[in-house]
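**Student:** sequence-free structure coming up:
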């Protein structure tokens, strides 16, 4: 008899709170979701919540910190095996759009945090900036592999297009089709290549 024993890693109360809060913030907003709701949906005691987080600001900070790390690992793993730089950029773009789409056209949690609570919770600004800086640097390093004349300008344009597409999907409540929009970005890159 070959019995397979599966052990489930028990998540800590802190992880449960972070996961619940992150999902609620993504699906709704950082302002609308209160601590009492997070406690209820996490099925933990209020004292347990405050044992791990002294305030909602600390919770939002930690949610964004974990999310940033998860995204960095996922993106870097996703594109690490790819060789051609254009393929890396396309896969980064498609991964990012699919990630936003999986949230039901609710937008990017980092954009949302900047809009919702950056002024209210100043401690998160450093995480929002780090995230944006990391994304910009990944894009620019790939564009440099393409040996373009002005990769910095193109990286900024790439981010503006990405932001615009995401914001448009939120306001119009539609999922983004990454393959179609990628064609526009690819055309811009090819134009840059032809100007060398």
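**Tutor:** Structure received. All figures in this text were calculated on a predicted structure; none of them were measured in a lab.
**Student:** going forward, measure contacts between C-alpha atoms and count neighbours the same way
**Tutor:** Will do.
**Student:** buried residues, the helix or strand containing residue 69. List them.
**Tutor:** Assigned by DSSP states H and E, residue 69 falls within helix 56-80. By neighbour count on 16 or more other CA atoms under 10 Å, the buried set for helix 56-80 is 56-57, 59-68, 71-72, 75, 79.
**Student:** do the same with stretch 14-26
**Tutor:** Quick answer for stretch 14-26 (16+ other CA under 10 Å): 14, 16-22, 24-26.
**Student:** same check on stretch 91-110?
**Tutor:** 91-98, 100-101, 104-110.
**Student:** what residues are up against the nearest residue to residue 85 once chain neighbours are set aside?
**Tutor:** Distances taken as CA to CA, 6 or more residues apart in numbering place residue 142 nearest to residue 85, at 5.6 Å, with adjacent residues excluded. Neighbouring residues of residue 142 by CA atoms under 8 Å, 6 or more residues apart in numbering: 85-86, 88-89.
**Student:** let's have those in CSV, adding neighbour count.
**Tutor:** Shown next, in CSV, are the contacts of residue 142 (neighbours: other CA atoms under 10 Å):
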residue, neighbour count
85, 18
86, 16
88, 21
89, 22
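**Student:** here's the one I want to compare it with:
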């Protein structure tokens, strides 16, 4: 059931993206991530995007619909990146390590302020809120992806392994923001490798060839 904070239905998107809408989403991505969602008024996004208030409301009925579009946009980008990697990386284990390397690189980039999805969830505590629903959908997809890769790589318990990997990812992103990014990167990479080896009776990686 929709929550009381469900925004009004957004206008239908045009077949080709509007430049103004794209500028608003890009601006929202910058300021929401850097300054916080609730701390950022609509006027701040409008100013950053270089559009008028009328233009904003032509594309979004309110701030929450913009927040939802911002989260959904990032979700689509992450999924597309994973799909592109899957087309060029041969084995499930190699793809898993590539995804972990992507997280590690994100932790170390300038301006990193933690996981966008966890940040958004923290600002919307109601699980029924559309923003929280979008975050939950992203995490469910990521957990399923990790479980599928582990299953194809011969892991004995893919769902449990995926849950542990997601927890390691969350912890590394928090530590990368609050503490040393480089330390978080190294520890995440080591922890994932250790986790994969520990789940093999011979101590090898999940699809590492035997001698």
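**Tutor:** Okay, I see it. Note that the structure is predicted; figures quoted are calculated from it, not measured.
**Student:** circling back to that earlier point, what's the closest of the buried residues of stretch 14-26 of the first structure to residue 184 of the first structure?
**Tutor:** Checking those against residue 184 of the first structure with CA to CA, the nearest one is residue 26 at 27.8 Å.
**Student:** how about that closest one, what's its match in the second structure?
**Tutor:** Superposed on the second structure with TM-score structural alignment, residue 26 of the first structure falls opposite residue 33.
**Student:** quick one, helices of the first structure?
**Tutor:** Using DSSP state H, the helices of the first structure run over 13-27, 35-42, 46-52, 56-80, 85-101, 109-117, 125-145, 151-172, 178-194.
**Student:** where does the second one end up in the second structure?
**Tutor:** Residues 42-49 of the second structure are where helix 35-42 of the first structure aligns, with TM-score structural alignment as the criterion.
**Student:** separation between the residue nearest to residue 124 of the second structure when sequence neighbours are not counted and residue 28 of the second structure?
**Tutor:** Take residue 124 of the second structure and drop its neighbours on the chain: the residue closest to it by CA to CA, 6+ apart is residue 132, 6.3 Å away. Distance of residue 132 of the second structure to residue 28 of the second structure, computed by CA to CA, to the nearest Å: 17 Å.
**Student:** for residue 124 of the second structure, same thing?
**Tutor:** Counting by CA to CA, the gap from residue 124 of the second structure to residue 28 of the second structure is 17 Å.
**Student:** picking up where we left off before, counterpart of the residue nearest to residue 124 of the second structure in the first structure?
**Tutor:** Per TM-score structural alignment, residue 132 of the second structure is aligned with residue 125.
**Student:** with residue 167 of the second structure instead?
**Tutor:** Using TM-score structural alignment, residue 167 of the second structure pairs with residue 160 in the first structure.
**Student:** could you give the number of residues near that match?
**Tutor:** Residue 160 of the first structure is flanked by 12 other residues according to other CA atoms under 10 Å.
**Student:** what's the answer for residue 51 of the second structure, then?
**Tutor:** 16.
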